[in-house]
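[1] this one's structure only:
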């Protein structure tokens, strides 16, 4: 039974797709609902805004197995939560005032923070081979070997094979390899948006490989392909394009704090893409 409108959300994403969704996974700070094509996440403010997130001040009351997203509200069990335009989170990037020279400097700052501050079992060993020794257990060594195989294809810019080998590899709600691929896609967006280099053909090759995975990974890829990002990543990429140096370092550390290794794996894919395409030295 409808109990009227509940309190307003803190924010809601600008890439939400209307439709019915069923509960996919539940965590203390996030409830993920999926259908055959898309994902919606009801999250706490600690998780933050995202293209398909609805941020609520509290999610402990939610026990609904299904939700419905409409044009201006989301129905959660017996409650309807309004989605007013002023609460919409804008997940895209604006590089209208970006400067190429400054962006290159900012990418160098970002790369330095990544190499110095990434968690031990992240894929940053692809950029610093001395870290590969940390992968000591049989599973870790197998992961490192598979990722290295994918990397060897990417180094030769055999992107289709490299991406297909990387997908689904590793730990986490989104495997390390999936985060890396999302970062690589984002690197292509920076190549096109900041450095005016062609990226559409490579983006198309990658899109052809993204046919499986969990709803969470599929949503990550879908948003990345469309240049839509969670708040911490958006702020980093925007700072690389047009922010002060100090902002880049702060945002980089914020991104590295995403998940166990997710932020670092995404960042590794981004830096790797720009390095192998000659944007970074």
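    Perfect, I can see it now. Predicted, not measured: the structure shown is a model, and the values here were computed from it.

[2] rest of the way, CA atoms for contacts and neighbours
    Will do.

[3] can you map out the helices along the stretch 1-150 of the chain?
    100-117, 138-155 (DSSP state H, counting those that start in this stretch).

[4] could I get these as JSON lines with distance to residue 219 and mean neighbour count?
    JSON lines is the format used below for the helices of the stretch 1-150 of the chain (distance: least, Cα to Cα, whole Å; neighbours: other Cα atoms under 10 Å):
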{"stretch": "helix 100-117", "distance to residue 219": "25", "mean neighbour count": "18"}
{"stretch": "helix 138-155", "distance to residue 219": "22", "mean neighbour count": "17"}
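
[5] got these as a markdown table, with distance to residue 91 columns?
    Conversion of the helices of the stretch 1-150 of the chain to a markdown table gives the following (distance: least, Cα to Cα, whole Å):
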| stretch | distance to residue 91 |
| --- | --- |
| helix 100-117 | 20 |
| helix 138-155 | 28 |
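
[6] so for residue 246, which of those helices sits nearest?
    Taking Cα to Cα, helix 100-117 is the member of the helices of the stretch 1-150 of the chain nearest to residue 246, at 9.2 Å.

[7] did I read that right, residue 192 in a helix?
    Yes. Assigned with DSSP: H, G, I helix; E, B strand; the rest coil, residue 192 falls within a helix.

[8] give me the buried positions along the lengthiest strand in the chain.
    Longest strand in the chain, counting residues (DSSP state E): strand 19-26. Across strand 19-26, burial judged by 16 or more other Cα atoms under 10 Å covers 20, 21, 22, 23, 24.

[9] and residue 194, what does it touch?
    Neighbouring residues of residue 194 by Cα atoms under 8 Å, 6 or more residues apart in numbering: 95, 98, 99, 100, 103, 241.

[10] check it against this one:
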């Protein structure tokens, strides 16, 4: 029996209400994913050092390496306990509820402008390359991929600034599945962008349909894990570390911002950097849409 530390409130309620059945979809050292037969979504069980996230429960374990979990192992819930075949039982007896709630877009933009400049400078120096941020040394294939990512993110940014949503939709869709990693760089960039566009009082909130339309076209263009991240982000549901970073951008002092940014940059190989660049894109678009001068030229 393993205790759950914290988890997404909807996931917890689904388990407690005996409405969860499915099978193991994919396994990794610190996480594994479950396909839920009731709603066809992926749910994640994460080790204790991971942060909270949509459809995620964090448990008191350091690794899943020695549990011999296998794809298609049966998963079901019974009496507040989630069973992973005969290999693991996760009790929700003392779990802490967590919910993905984005901050409100600020009225006073001074702190945001200052922190956004600091964030971009930090990424220029410390961001992980290999995705949207170009690596110094690249194979011909990596160079071509990097050029495509740069071109398509710039085109998306340009069309969003001009409020040409049909063209922006096409460029956003062209990013899906593009780039290296389990969650491709283009997908990660869109997760960051969707995060900002879903903030309450966002100047771009009236174009929320944009995120939904991108996701409608994403299912067959990327893998199941990345698609679920996009689907949740399109509704404003993202990992806790991303929410902390957005809060720090709005209200944080420099040390708070850098700590939060480091935590996001440590996601995956280049995923965190790609997400952070998507956040920057979304904030630039918001600043421009709100009648402010755009901070950066691309």
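    Noted; the coordinates are in hand. For clarity, every value in this text was computed on a predicted model and none was experimentally measured.

[11] now the TM-score, please.
    The TM-score (TM-score structural alignment, normalised by the length of structure 1) is 0.83; 268 aligned residues with a Cα RMSD of 2.8 Å.

[12] picking that back up, with structure 2 superposed, average distance for the longest strand of structure 1?
    Average distance, strand 19-26 of structure 1 versus aligned residues of structure 2 after superposition (mean Cα distance after the TM-score superposition for structure 1): 2.1 Å.

[13] which strands and helices lie in contact with that strand?
    Under the contact criterion of 3 or more Cα pairs under 8 Å, 6 or more residues apart in numbering; DSSP states H and E, strand 19-26 of structure 1 touches strand 30-34, strand 66-69.

[14] neighbouring contacts of the longest one?
    What that stands for is strand 30-34 of structure 1. 21-26, 39-44, 47, 59, 66-67, 215.

[15] let's go with 7 Å and repeat that
    21-26, 39-44, 215 (Cα atoms under 7 Å, 6 or more residues apart in numbering).

[16] and the furthest pair within those?
    It's 44 and 215 that sit farthest apart of the contacts of strand 30-34 of structure 1, by Cα to Cα, at 19.9 Å.

[17] what about the strands in structure 1?
    Going by DSSP E, structure 1 shows strands at 5-6, 11-13, 19-26, 30-34, 39-43, 53-55, 66-69, 73-76, 79-82, 88-89.

[18] now those as JSON lines including distance to residue 158 of structure 1?
    Formatted as JSON lines, the strands of structure 1 follow (distance: least, Cα to Cα, whole Å):
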{"stretch": "strand 5-6", "distance to residue 158 of structure 1": "51"}
{"stretch": "strand 11-13", "distance to residue 158 of structure 1": "34"}
{"stretch": "strand 19-26", "distance to residue 158 of structure 1": "34"}
{"stretch": "strand 30-34", "distance to residue 158 of structure 1": "33"}
{"stretch": "strand 39-43", "distance to residue 158 of structure 1": "30"}
{"stretch": "strand 53-55", "distance to residue 158 of structure 1": "34"}
{"stretch": "strand 66-69", "distance to residue 158 of structure 1": "40"}
{"stretch": "strand 73-76", "distance to residue 158 of structure 1": "43"}
{"stretch": "strand 79-82", "distance to residue 158 of structure 1": "47"}
{"stretch": "strand 88-89", "distance to residue 158 of structure 1": "36"}
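
[19] out of the ones you listed, nearest to residue 120 of structure 1?
    strand 30-34 (25.6 Å).

[20] with structure 2 overlaid, report how far that closest one is off on average.
    Compared with structure 2 after the fit, strand 30-34 of structure 1 shows a mean deviation of 1.6 Å (mean Cα distance after the TM-score superposition for structure 1).

[21] got the angle for that strand vs strand 19-26?
    Angle between the axes of strand 30-34 of structure 1 and strand 19-26 is 130 degrees (criterion: axes from the mean of the first three to the mean of the last three Cα atoms, to 10 degrees).

[22] tell me the angle strand 30-34 of structure 1 makes with strand 39-43.
    160 degrees.

[23] quick one, what contacts residue 275 of structure 1?
    Here residue 275 of structure 1 is in contact with residue 281 (Cα under 7 Å, 6+ apart).

[24] trace it over to structure 2, please.
    Following TM-score structural alignment, the counterpart assigned to residue 275 of structure 1 within structure 2 is residue 284.

[25] again with residue 53 of structure 1
    Going residue by residue (TM-score structural alignment), residue 53 of structure 1 aligns to residue 56.

[26] neighbours of the closest residue in space to that match that isn't next to it in sequence, just the number please.
    Nearest non-adjacent residue to residue 56 of structure 2, counting by Cα to Cα, 6 or more residues apart in numbering: residue 44, 4.6 Å away. Using other Cα atoms under 10 Å, residue 44 of structure 2 has 25 other residues around it.

[27] mind checking what residue 44 of structure 2 lines up with in structure 1?
    Per TM-score structural alignment, residue 44 of structure 2 is aligned with residue 41.

[28] I'd say its match and residue 51 touch.
    No. Taking contacts as Cα atoms under 7 Å, residue 41 of structure 1 lies outside contact range of residue 51: 9.6 Å.

[29] for those two, list the residues in contact with both.
    Joint contacts of residue 41 of structure 1 and residue 51 (Cα under 7 Å, 6+ apart) do not exist.

[30] now residue 236 of structure 1: how far from residue 245 of structure 1?
    Remark: distance between residue 236 of structure 1 and residue 245 of structure 1 (Cα to Cα, to the nearest Å) = 11 Å.

[31] out of those two, which sits in the busier spot?
    Legend: neighbour count by other Cα under 10 Å for residue 236 of structure 1 and residue 245, higher for residue 236 (22 against 17).

[32] not counting its neighbours along the chain, what's nearest the aligned residue in structure 2 for the more buried one?
    By TM-score structural alignment, residue 236 of structure 1 lines up with residue 245 in structure 2. Distances taken as Cα to Cα, 6+ apart place residue 260 nearest to residue 245 of structure 2, at 4.9 Å, with adjacent residues excluded.

[33] what does the one you found align to in structure 1?
    In structure 1, residue 260 of structure 2 lands on residue 251 (TM-score structural alignment).

[34] before we move on, what about residue 97 of structure 2?
    In structure 1, residue 97 of structure 2 lands on residue 88 (TM-score structural alignment).

[35] quick one: neighbours of residue 98 of structure 2, just the number.
    19.

[36] if you drop the residues flanking it in sequence, what lies closest to it?
    Residue 98 of structure 2 sits nearest to residue 8 (Cα to Cα, 6+ apart), 4.9 Å away.
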